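[1] model this:
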Amino acid sequence: MKQWVTNQNGLDKLRLVDAPEPSGLKEGEVLVKIHSVSLNFRDTEVCMGEYDHHKTIDTGSEVVPTSDCCGVVVKLGPGASDLLKEGDRVASTFCQTHLTGQIVEKDMYRVFPAYGLVKVPDYLTYGQAACLPVAAVTAWMGINSFQPIGQPLRGKDKFVLLQGTGGVAVTGLQIAKALGLTTIITSSSDKKLELAKGLGADYTINYKNTPDWDEVVLNLTGGRGADVILECGGAQTLAKSFRCVAFGGLISAIGYVSGKEDAVSNRINANLLALCRNVTFKGIINGPKDRFEEVLRFYESERIEPVIDRTFEFEEADKALQYLFSGGHFGKIVVQVQ
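    Got it, this is the predicted structure:
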C-alpha cells in the first residue's frame, strides 16, 4: 500500500512511501477503501509545520497531511455492524469524536471508528463527496451555527458575505443560494468572480480593485451590512468585516489566508468593534457529526454538486498541494486515490 507523508518540513518534501495494509480491527472500527481525497488550506500548513495553533500535531512528526476522504467500507470490526455494513459509501468526519454539540479539545485527535463515518448520497461521486467533510460542514456551521437543526437561515432579505473563492467560500455560496439568501462574494480575480456569478452570486466585489470593499458591502445592503460573514481572510480582512457586518450579525472566523498576525500599527480593538455593532464573533472548527448528516440531507434534497476545480491522480498529490498553495483554484481540489 502507498501513502503520502510529511515531516512538516515543507511542501517540497512530501514523500510517497510504502505502508502496511491495516489489519486487526478493534472494537467498533471499520476498514475503508479510500477512493477520493479533497484538499484544504490546513493541509499545506501541516506540510510546512505551521498548523500549530491547535497543538494536536507534534511539529516534525511524520503524518499524512489530509483530512477529507470518501470511500467504501470493505471490512467491519467487532460491534461496528450496528452503524455500517460492507459496501456502504462513506465520508469521514473531520473531528472524529465530535458527534454533537460544542467541540472540545479532545475532538481534534483522529481515529477511524465506525461512528466517525457518515453515509453519503448515491447521486454524488466519490470525488464530490470527498469535498464535503471540511468545506460543506464549515460553511454550513458558519451560516447556521446558531440555527436549530432542521431550521437553517432562509430569506432573500438575509445577506451573506463570502470572502474569496476557495473551497469553503464557494461551498458557502452554493449553500446560501440553495437557502434563498442574498450573496456577496469577494475575489482579486475578475475571472473567478464571473465563475461565482455562474453559480448564482448576487453581487461580486474585486477587493484588489476596490480596497474599501466594506463600504461597497454597506452600500449593497442599504447601509445595514451583511447578516453573516464567512471570515476567511484573517489579519488583513477582519477589521473591515467588523465594519460591514449588520447590527446583531454574525462573523464566522473560518480562515486566515491573508495571515495570522497583523502589523502592530494596524491592530484593532476587537472588543470595541464587536460592541459597536453588537456582533457575534465565533470561531468555526468544522461541526459535529449530526450537523454533517444535516448537511447531507440538505445537499440531497437540493441536489447540490460540489465545485471541483481540478482532479489530480494519487501520484500527483504533491503537485496538487502546490497548486492549492498557489491560490489559483476556484472551489475544491481532489486527489483520486482509486
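[2] when you work out contacts or count neighbours from here on, use the C-alpha atoms and nothing else.
    OK.
[3] which residues in the stretch 1-150 of the chain form strands?
    Ranges of strands within the stretch 1-150 of the chain are 2-5, 15-18, 30-38, 68-76, 89-92, 117-119, based on DSSP state E, counting those that start in this stretch.
[4] between the ones you listed, which gets nearest to residue 220?
    Of all those, it is strand 30-38 that lies closest to residue 220, at 33.9 Å by CA to CA.
[5] measure the residue positioned nearest the centre of the chain to residue 84 for me?
    Nearest to the mean C-alpha position of the chain, counting by CA atoms, centre = their mean, stands residue 135 at 2.6 Å. According to CA to CA, to the nearest Å, residue 135 and residue 84 sit 24 Å apart.
[6] equivalent analysis for residue 318, please.
    As judged by CA to CA, residue 318 and residue 84 stand 32 Å apart.
[7] repeat that for residue 244.
    Counting by CA to CA, the separation of residue 244 from residue 84 is 46 Å.
[8] kindly report the same for residue 45.
    The value you get for residue 45 to residue 84, if CA to CA is used, is 33 Å.
[9] to check against the first, give me the structure of this:
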Amino acid sequence: MQVIRLQAPGGLDRFQLHDEQDPGQPGAGEIRVRVRASSLNYHDYLIASGAWPAADGRIPLSDAGGVVEAVGAGVSEFAVGDHVLSCFFPRWQDGPPTVSDFAEVPGDGWDGYARELVVCPASWFTRAPQGYSHAEAATLTTAGLTAWRALVVNGGLKAGDSVLVLGSGGVSIFALQFAKAMGATVLATSSSDAKLASMRELGADHCINYRQTPEWGAAVRELTGGRGVDHVIEVGGPGTLAQSISAVRTGGHIALIGVLTGHAGEVPTTQLMAKQARLQGLIVGSRREQVDMVRAIDAIGLRPVIDRRFALADIGAAFRHQESGAHLGKICLEF
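    A predicted model of the protein is given here:
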C-alpha cells in the first residue's frame, strides 16, 4: 500500500511517499478499511509544517473516509462494503470530555490516515452519511464534528437563534450550514468580499468584511438590533476574542475552537463578566456525538463544501493551498 510519512522536523517539503506492507486481516473486534479520502485541518497543518512537533516518520492526517473490506470476529456494527469515517479521538466513545491533549489523535500522537489501508478497532470509525462520497465523509471527522458540537451539543442551538461565524474555513462553513438547516440567522465575517458572496449563497444573512470594518463586534450588535448574537464560532483566538465578546449577547455563548491568531493573549475579562457570557473551549467531540451528527445529516441533507481535491502524492501542494488561505470550505485528498 502507499503511505505518506513526514520526516522530522517537519515542513511541507518533508513528505515522503512509500510502498509499505499490507496490514493484513482484522483480528477480533477490528475492521480493515480501504481509505479513499482525507481532508486537511489546521491541526494537520501545524503537524505538517513542523510548528507542532511530531515523531519522525509520522503518518499524518486525522480524517479518513473509506470502505470496509473485512471485519473481525465479534464485529456486528459494520459489514463488508460499508462506507465509514474515522473518529478524531478514537478512545473517547461517549460521555463528558475525557481528553485534554492530542496524544491519541491519529496523525499526531499516533499514525494517521495518509495511507491506503488500515486495520483498527471497529469503534474507531462510524458509518458515513447516506449517499456521501468518501471525500465528503472525510470532511466530517474534525471540522464537521467541531461545528456540530459547538452549536448543537454545547450551544443547544434552536430555531430562531443567531450565529456568528468567523472566516470561511471548514468549521465556519459547517457551522453556517448547520445553523441555517436548523432555522438560525447567520452572520459571517471575512476579509474577502468574494468569499462573503459565496457565504451569502450558502445562506449567510449578513456579511461583514472585517478589514473594512475593524470594529465588527459593534457592527454585529447593530445588525441584531443592539442585542448581539446567541452563538459565536470563535476560530481566531486572542486576536479576535475581544470583538467576539463585543458581538455576543448578554448571556450568550462563545465556542472557542481555534488559535489562528496565536496560542495566548489578553482576555477582556471585565467585558466578558459584564456580558455574563459563556466562553467554552472545545476540541472536536466524541464518537457518540459523531453518530448523532451523521444521523442529523441524513435527515437534513447537508452536503459539505469542498474547495479543491488533490491526489495523495500531492499532499504538499494541498497543504500549500491551505497555507495560502485562498480556500473556502474543505481541502481534500482522494486516493
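[10] if we can go back for a sec, compare residue 45 and residue 84 of structure 1 and say which is more crowded by neighbours.
    Ranked by neighbour count (other CA atoms under 10 Å), residue 45 of structure 1 and residue 84 place residue 84 first, with 21 against 18.
[11] my read is that the more buried one contacts residue 114, right?
    Yes: with contact defined as CA atoms under 8 Å, residue 84 of structure 1 counts as touching residue 114 (7.0 Å).
[12] farthest residue from the center of structure 2?
    Outermost residue of structure 2 with respect to the C-alpha centroid, by CA atoms, centre = their mean, is residue 73; its distance is 32.2 Å.
[13] mind listing what the nearest residue to residue 179 of structure 1 once chain neighbours are set aside touches?
    Once flanking residues are discounted, residue 179 of structure 1 sits nearest to residue 154: 5.3 Å by CA to CA, 6 or more residues apart in numbering. Applying CA atoms under 8 Å, 6 or more residues apart in numbering, we find residue 154 of structure 1 in contact with 179-181.
[14] aligned partner of residue 154 of structure 1 in structure 2?
    By TM-score structural alignment, residue 154 of structure 1 lines up with residue 158 in structure 2.
[15] equivalent analysis for residue 165 of structure 1, please.
    Aligned counterpart of residue 165 of structure 1 in structure 2: residue 168 (TM-score structural alignment).
[16] for residue 190 of structure 1, same thing?
    Using TM-score structural alignment, residue 190 of structure 1 pairs with residue 193 in structure 2.
[17] likewise for residue 233 of structure 1?
    Structural alignment (TM-score structural alignment) places residue 233 of structure 1 against residue 236 in structure 2.
[18] can you tell me how far the closest residue to that match other than its chain neighbours sits from residue 306 of structure 2?
    Leaving out its chain neighbours, the residue that sits closest to residue 236 of structure 2 by CA to CA, 6+ apart is residue 260, at 4.7 Å. Distance of residue 260 of structure 2 to residue 306 of structure 2, computed by CA to CA: 21 Å.
[19] quick one: which of these two has more around it?
    Between residue 260 of structure 2 and residue 306, counted using other CA under 10 Å, the more crowded position is residue 306 (17 against 14).
[20] which residues touch the residue nearest to that one when sequence neighbours are not counted?
    Once flanking residues are discounted, residue 306 of structure 2 sits nearest to residue 330: 4.7 Å by CA to CA, 6+ apart. By CA under 8 Å, 6+ apart, residue 330 of structure 2 lies in contact with 39-40, 139, 169-170, 304-308.
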